[in-house]
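[1] Prediction below, plus the sequence it came from.
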Amino acid sequence: MEPEVGVKREALEADRPAEETETKRLKTEDAADTNQYPFTPGVIERGHIYFFYRPKVEREEVHSMDDVAKLYVLLVPSPSESFDMQVKIEQSKDVSGADADEMNLVAQGADAAPPHESTTKDKKHFRLIIVGKKKLPDPEHEKHAPIWATVIFVGDNLHDLEEKLGGRTYETKTRGTRHTPPVRLAGRGVYAIVNSQGNVPSRNSTHLGYHLSHPTELGDVQKALGIHIASSFVIQVKNPNAEAQDGQRVGLPKSRRAIYSEGIMEHVFGRGERGRSSIGLRFTNCNCIELLDHEGAELLFIPARTGTEGNDESLGNQRGEALEEVGRYESEEQVEQIFKELAFNKDRFPAEPLKGEWA
């Protein structure tokens, strides 16, 4: 017996959502299988961080921010293999009392702590970032004041980096010979980049947290540049296909922007499926560190928190304490050792700013 027309229609309509749900589920599973760039919670990079400023052209001496042309952040990642913090952790098994408690804190966040390298290698991976407005935003007073930053140089040879940061003399048609002074080292420490997973994808975030080893006390230079002993920022990466809105004149021209793979544009920025336009999301978290390994990558640094406790909150798993422990351990190194690990000629780069003094 055939069902009545109304009954048959209701049955068909009841079946349709189930079929559509199954189809959608299969598509989602297929996409997950082909996505090489999923959001991966936890530490995605750790290493050493350096802060440099460059004086303006023809300014051999700097007396205030008025004489500063640019601020750079240099990230030198450490290998993800085992590191000597693990030795400390093993040693902590034989320590009792307050010392044991301190080592347990380090053990919990040890994945954020870079290794101490006893040998110098000529080639290391590095990433040079130029910071807008010549200073870092202050998490204590500028919570809602993100700044632009751009990856301008990526490589594996520190000698190339030394030339990039060194002085340069060049000729101009109108002003004749001009000289750009070399950069000055204003800070050095350890850092970790950590992905935190929210209860929904839109709540995912990427934080960069650092703790200085040099200097151990802030001077006029560090305060003016917005460098704290310990601080953290939310990092967001701009879609290279996204144009400035509302007539804003920010960001790089299209010819100088990062060129990402088809997989990143599809799976990270969600081209054609996410966001409000066909290009996908205008900004995204750092799903994978590869996003930062492109010259022309445009970033937003959003101030988050300061201090070790602030880093703990931003990075999770007591990683702020781990960074502090390593920073304190490495603070005993001489300035000469810092330039040695960078394979730089220390005579080319004034280091007085590490003492808080303009140079």
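    Okay, I see it.

[2] hey, let's count contacts and neighbours off CA atoms from now on
    Fine.

[3] Run a quick neighbour tally on Thr180.
    For Thr180, the count of nearby residues is 18 (other C-alpha atoms under 10 Å).

[4] contacting residues around it?
    Neighbouring residues of Thr180 by C-alpha atoms under 8 Å, 6 or more residues apart in numbering: Pro55, Lys56, Val57, Glu58, Arg59, Gly167, Arg168, Thr169.

[5] List the contacts of Leu185.
    Tyr50, Phe51, Phe52, Tyr53, Phe349, Pro350, Ala351, Glu352, Pro353, Leu354.

[6] Quickly find the element holding Ile89.
    helix 85-91 (DSSP states H and E).

[7] after that helix, next one along is what?
    Once the chain leaves helix 85-91, the next helix or strand it forms, by DSSP H and E, is helix 97-108.

[8] would you list every one of the helices in the stretch 201-350 of the chain?
    For the stretch 201-350 of the chain, the helices defined by DSSP state H, counting those that start in this stretch cover 220-225, 262-267, 307-315, 319-330, 335-341.

[9] tell me what the third one is packed against?
    Applying 3 or more C-alpha pairs under 8 Å, 6 or more residues apart in numbering; DSSP states H and E, one finds that helix 307-315 contacts strand 184-196, strand 205-214, strand 230-238, strand 298-306, helix 319-330.

[10] next up, a second structure to put side by side with the first:
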Amino acid sequence: MADTETEILEDGDIFFFFRPKVEEDDPEGRDDVQRFGFVLRPRGGGTVRMMMVGGKRLPRLSAHERLWGFVETVANRAADIEKDLRGEDYDTKTRGRRHLPAARPAGEGVYVVSLEDGQMHLSYELELPDAPGEVQAELNIAPKASFALSIKNPEKGAPRNAGLSDDEQADYPRKLQEEFRGRRFASEDVRLLDAEGGEFVLVGARDDPERAYGIDMQTEDEDYGSSEAIRRLRMVKSRHPVEPLFEGDWD
């Protein structure tokens, strides 16, 4: 039963993914992961966002852990993001030809961004895999969870050697920049995530968002044929190993 006043700001599909380290085609754990993040695709259209999370996992809920992240890519369609998740080969001056493996889907479900007493929360519930496995355990992708979500004001600077550089941070239009009202963080307007370089903080909050906030996550049964990651993100198995998504295994 919800114990706060809840306003739904946005809902849609969420896709978790990880990319193995360079030359690591057979990852066996989080130590072999180079990057971790998720994609938010709003229901009914809108800006699709690819968001990276520091620590290469989600924050721990029980400890109310805080992890920093940033919006890497915004697009009109989820399919426009897939090209950034493909593998590639490239040349280096000192180490010759190198291979960057393709990103791998690690979870799929639905999400809700809600507002409770002036604080946004990002909540999700998985549809795939049916039974979370080793991958989900190491990346801390619980079957369902909620995180307090706050967006950093790029005009307030950052601690030395922390966060994105000045030229990488979001350049908000004046009207959106005013949403910060001079504060270091804003926690009420989800549109602040609609800019590449937007920095955010996730704080572990609840393990049962439906009960805590009185929201309906509206999950559905999924398989390879109906998977939104396959259909919307086009993360087909010919380009992206899909065992983490369907079996919870690293490869």
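    On my side now, so go ahead. A quick note: this is a predicted structure, and the numbers were derived from the prediction, not measured.

[11] just the buried members of the contacts of Thr180 of structure 1?
    Pro55, Lys56, Val57, Gly167 (16 or more other C-alpha atoms under 10 Å).

[12] In this structure the second one contacts Val183, no?
    No - with contact defined as C-alpha atoms under 8 Å, Lys56 of structure 1 does not reach Val183; the gap is 10.1 Å.

[13] Any idea which residue is closest to the centre of structure 1?
    Nearest to the mean C-alpha position of structure 1, counting by C-alpha atoms, centre = their mean, stands Leu208 at 5.0 Å.

[14] aligned partner of it in structure 2?
    With TM-score structural alignment as the criterion, Leu208 of structure 1 lines up with Leu122 in structure 2.

[15] Just confirm that match contacts Glu116, I think it does.
    No - Leu122 of structure 2 sits out of contact with Glu116 when judged by C-alpha under 8 Å, with a separation of 11.0 Å.

[16] coming back round to it: which of the buried ones among the contacts of Thr180 of structure 1 fall in strands?
    The strands, defined by DSSP state E, take in Pro55 from those.

[17] Make TSV out of the buried ones among the contacts of Thr180 of structure 1 and add distance to Asp66 of structure 1.
    As requested, these are exported to TSV (distance: C-alpha to C-alpha, whole Å):
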residue	distance to Asp66 of structure 1
Pro55	9
Lys56	9
Val57	12
Gly167	19
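
[18] Identify, from the buried ones among the contacts of Thr180 of structure 1, the entry nearest to Ser231 of structure 1.
    Among these, Pro55 lies closest to Ser231 of structure 1 (C-alpha to C-alpha), at 24.6 Å.

[19] For the nearest residue to that closest one once chain neighbours are set aside, the count of nearby residues, please.
    Excluding the flanking residues, the one nearest Pro55 of structure 1 by C-alpha to C-alpha, 6 or more residues apart in numbering is Val68, at 4.5 Å. Using other C-alpha under 10 Å, Val68 of structure 1 has 20 neighbouring residues.

[20] give the contact list for the counterpart of Val68 of structure 1 in structure 2.
    Aligned by TM-score structural alignment, Val68 of structure 1 pairs with Val33 of structure 2. Val33 of structure 2 is in contact with Phe18, Arg19, Pro20, Lys21, Pro27, Lys56, counting by C-alpha under 8 Å, 6+ apart.

[21] quick one: the residue nearest to Pro55 of structure 1 from Pro181 of structure 1, how far?
    Here Val68 of structure 1 is placed at a distance of 11 Å from Pro181 of structure 1 (C-alpha to C-alpha, to the nearest Å).

[22] now swap in Ala322 of structure 1 and tell me
    36 Å.

[23] Name the residue in the two with the higher neighbour count.
    Ala322 (30 against 21).

[24] What is the neighbour count of the closest residue to His121 of structure 2 other than its chain neighbours?
    Distances taken as C-alpha to C-alpha, 6+ apart place Ala148 nearest to His121 of structure 2, at 4.4 Å, with adjacent residues excluded. Ala148 of structure 2 is flanked by 22 other residues according to other C-alpha under 10 Å.

[25] contacting residues for the counterpart of Ala148 of structure 2 in structure 1?
    Ala148 of structure 2 maps onto Val234 in structure 1, with residues paired by TM-score structural alignment. Residues in contact with Val234 of structure 1 (C-alpha under 8 Å, 6+ apart) are Ser205, Thr206, His207, Leu208, Leu300, Phe301, Ile302, Pro303, Ala304.
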